[in-house]
Structure formats: C-alpha cells, structure tokens
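> using only what follows, build the 3D model:
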Amino acid sequence: MRIFLLLIILSLSILACRKQGPQLNSGIHDDLVETKLAKDSLQKMDVILEKLDKKNTTFLDYYFHNYYELDQETSDEIRKLKGEQFIYDADDEYFKLYTKTATQKGEEYLKSLGITEEEEHLALEVYILHLKQRYGPTIDGRLQTLNKQ
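Just a heads-up that it's a prediction; the model follows:
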C-alpha cells in the first residue's frame, strides 16, 4: 500500500513539474523585464502572454499575423471580390470596404485568442516601445517573405 501511495505521489509531482516548465512566451517576459517595463504593464502583458501560451502562439506570431498577415488577407480578399482596378479607382469605397473587412478579421482573430481590444492596444504599445528594437529585424524578415507571396 505504501509503494502504491508513493507511486501516486511521484506521478503527481512529475505531472506538476511538467506544467510548470518554461512557457512559449517566457523569453518575451524576460525581455520586458530587461527593458524595465513598468510593473503594472508587465503584469498586464503576462496575462496576454498567458493567453497566447494557451493557444500555442508566440507573441511575435500574434503580432505579425494581427498587423501584417490580416492586412494582406484583407487586400487579397478585396482584390478577388472587386478586381485589381477597384483598388486603384474606388478611393473612398475601397477604404470603407477595407476598413470594414480588416476590422472584422481583426476582431475575429482577437476573439479566437481571448484578447481584448485594450490588451491589443497595450501589446502594440509595448512592442513598439520595448521590443521593436530587438525583434524588428525578425518581423522585417518575415514581412519580406510575405510580400514575395
């Protein structure tokens, strides 16, 4: 009986250790600490990073998809729907359609991650002020690949 209890305790402790291992976005957290992000903003960013971890999404993947891939998807969708010439000829109509489509896609993406609009704004501000210098070249490289498609 003792051995059985010891095995159960050992199994539970192994499972608990597995859950506490490094998270997908722990490097971003460490970078934000290093850049001396204010404690309250860091706590809010940790909530965002946790949500991304639960969806198995890195912060950089989230950022790139939210600000670049969705833009590309929106433009491609309008191009297919209305044609290439529409983009160049229908200034106001194009921008209204683009804004409506991009907003809808962005809201759906944020909802799928459980990220609020306020959190999105914080994440953007934190990226620009604290992470862009370090990760800008990575994003730029991915952007070049996106533009070649």
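> rest of the way, CA atoms for contacts and neighbours
OK.
> next structured bit after the strand or helix carrying Tyr109?
Element membership for Tyr109 (DSSP states H and E) is helix 91-113. Once the chain leaves helix 91-113, the next helix or strand it forms, by DSSP H and E, is helix 117-126.
> and after that following helix, which helix or strand comes next?
As assigned by DSSP H and E, the chain's next helix or strand after helix 117-126 is helix 132-148.
> and the helix or strand that contains Leu81, what does it pack onto?
Element membership for Leu81 (DSSP H and E) is helix 70-82. The contact analysis (3 or more CA pairs under 8 Å, 6 or more residues apart in numbering; DSSP states H and E) places helix 70-82 against helix 84-89, helix 91-113.
> Proceed likewise with the subsequent sequence, for comparison:
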Amino acid sequence: MSTSREGDRDRDEEGRARNARPRDGLGRPLPHGAAGVDRQPEGVVRTAAQSVAEAQALLDAGQPFHAHEVFEDAWKSGPDSERGLWRALAQTAVGLTHAARGNATGGARLLRRGADGLVEWQGEGQGVAPAGLDTAGLVRWAQELADEVERSAEAVDAAAVAPRLT
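Sure thing, here's the model as predicted:
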C-alpha cells in the first residue's frame, strides 16, 4: 500500500482512503512510527485450505482482527455459494476481537451473528463446509464464548480462547 498524504488522509494506489498507521495484534491503530504487527495484505486470493491455515495461525497468535481480514478476502474472492460461510467466519473473528478489546456487548453480538451464519453449514442447507472446517464446533465455541463474555464483561485473552477451525 502506498501512503500518499492527500488532504492529510492515507490513500492507496487507487486513491481510496486507507489508514496506514501501524496496528497492534487486535487491530487497534497505533501512533505513526510505532512498532506494530504486520498488516494482512488486502485482496489476496487463496484456496479455502490456505485461508483456513492462515486464519488459524493468526488466531493462535492472538490476532483475530488479522484473521478476519483473511476470511474477508475469502468472502470477497471465493465462490458465491460460499460467501455466507466466509462472512460468518469473519464475524466470529471480529467478535473475538471485540471481546479481547473488552467490548462485551459488541463481542457477544458478533460472535452470535457469526454462529447463526455458520449453522446452515453443519451438513444441512448449504452442505458441508470446505477445507475441513468444523462448523458445528465453531458454532458451539462462538455461542459459549458469547455467553462467557456477557457474564464476565472482562476482556478475554484472544490466543487462549481462539477456536480450532478444523
């Protein structure tokens, strides 16, 4: 990403506004010049298996915001028939991000929304999810974490509570 500062806004090569500030592992912007976590490149086309493997590595590292970006790429570049699946996975990753940032309300809401989207991928409706995704396990994980986040209202350790995708 190129960062021309037109009108004091970071822009990419196409002129779209992009925030070039470094980010922490939970995607929060840091001051310019601070050491941050490498950003996920946008628009990368991966196979389903590559998306799952990369997202799992990011989740295990406590970087659910960055895992959400991998899921978002799959949602935007994958087959139309799988868009709902990848969108639901992105929502669970954003839910975990909010829960790790201490936003219990937003975290629980997005975890549940993602779980609802994954329900139809449990072998019924749309069919079996690609790349060995354990959608039934992910639905349970998201619902249980949403309940826990609401009960405790405390930030969670994203790496410690990260789901197993397969």
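> give me the TM-score for this pair.
After superposition, the two chains reach a TM-score (TM-score structural alignment, normalised by the length of structure 1) of 0.26; 59 aligned residues with a CA RMSD of 4.4 Å.
> rewinding a little: nearest to Ile28 of structure 1, of the helices and strands packed on helix 70-82 of structure 1?
helix 91-113 (17.5 Å; CA to CA).
> tell me what angle the closest one forms with helix 117-126.
100 degrees (axes from the mean of the first three to the mean of the last three CA atoms, to 10 degrees).
> returning to what we had before: let me have the helices and strands packed on helix 70-82 of structure 1 in CSV, extended by mean neighbour count and distance to Arg18 of structure 1.
Output for these, formatted as CSV (neighbours: other CA atoms under 10 Å; distance: least, CA to CA, whole Å):
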stretch, mean neighbour count, distance to Arg18 of structure 1
helix 84-89, 12, 51
helix 91-113, 14, 23
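> out of those, nearest to Ile9 of structure 1?
helix 91-113 (34.5 Å).
> between that closest one and helix 70-82, how many degrees?
Using the same axes, to 10 degrees: helix 91-113 of structure 1 against helix 70-82 is 130 degrees.
> tell me what helix 91-113 of structure 1 is packed against?
Counting contacts by 3+ CA pairs under 8 Å, 6+ apart, helix 91-113 of structure 1 is packed against helix 70-82.
> give me the distance from the helix it packs on to the chain's centre.
Chain-centre distance of helix 70-82 of structure 1: 21 Å, with CA atoms, centre = their mean, to the nearest Å.
> angle of it against helix 132-148?
Inter-element angle recorded for helix 70-82 of structure 1 and helix 132-148: 20 degrees (by the same axes, to 10 degrees).
> what are the buried residues along helix 70-82 of structure 1?
By neighbour count on 16 or more other CA atoms under 10 Å, the buried set for helix 70-82 of structure 1 is Leu70, Asp71, Thr74, Ser75, Ile78.
> distance to Leu32 of structure 1 added to these, as CSV?
CSV is the format used below for the buried residues of helix 70-82 of structure 1 (distance: CA to CA, whole Å):
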residue, distance to Leu32 of structure 1
Leu70, 26
Asp71, 27
Thr74, 31
Ser75, 33
Ile78, 37
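> let me know the closest of those to Thr99 of structure 1.
Closest to Thr99 of structure 1, out of all of the buried residues of helix 70-82 of structure 1 and judged by CA to CA, is Thr74, at 9.0 Å.
> surely the closest one touches Lys100?
No. Thr74 of structure 1 is beyond contact range of Lys100, at 9.6 Å (criterion: CA atoms under 8 Å).
> sorry, back to before: closest to Lys51 of structure 1 out of the buried residues of helix 70-82 of structure 1?
Using CA to CA, these come closest to Lys51 of structure 1 at Leu70, 19.6 Å.
> contacting residues around that closest one?
Residues in contact with Leu70 of structure 1 (CA atoms under 8 Å, 6 or more residues apart in numbering) are Ala102, Lys105, Gly106.
> and if you look at Ala146 of structure 2?
Contacts of Ala146 of structure 2 (CA under 8 Å, 6+ apart): Gly107, Ala108, Arg109, Leu111, Arg112.
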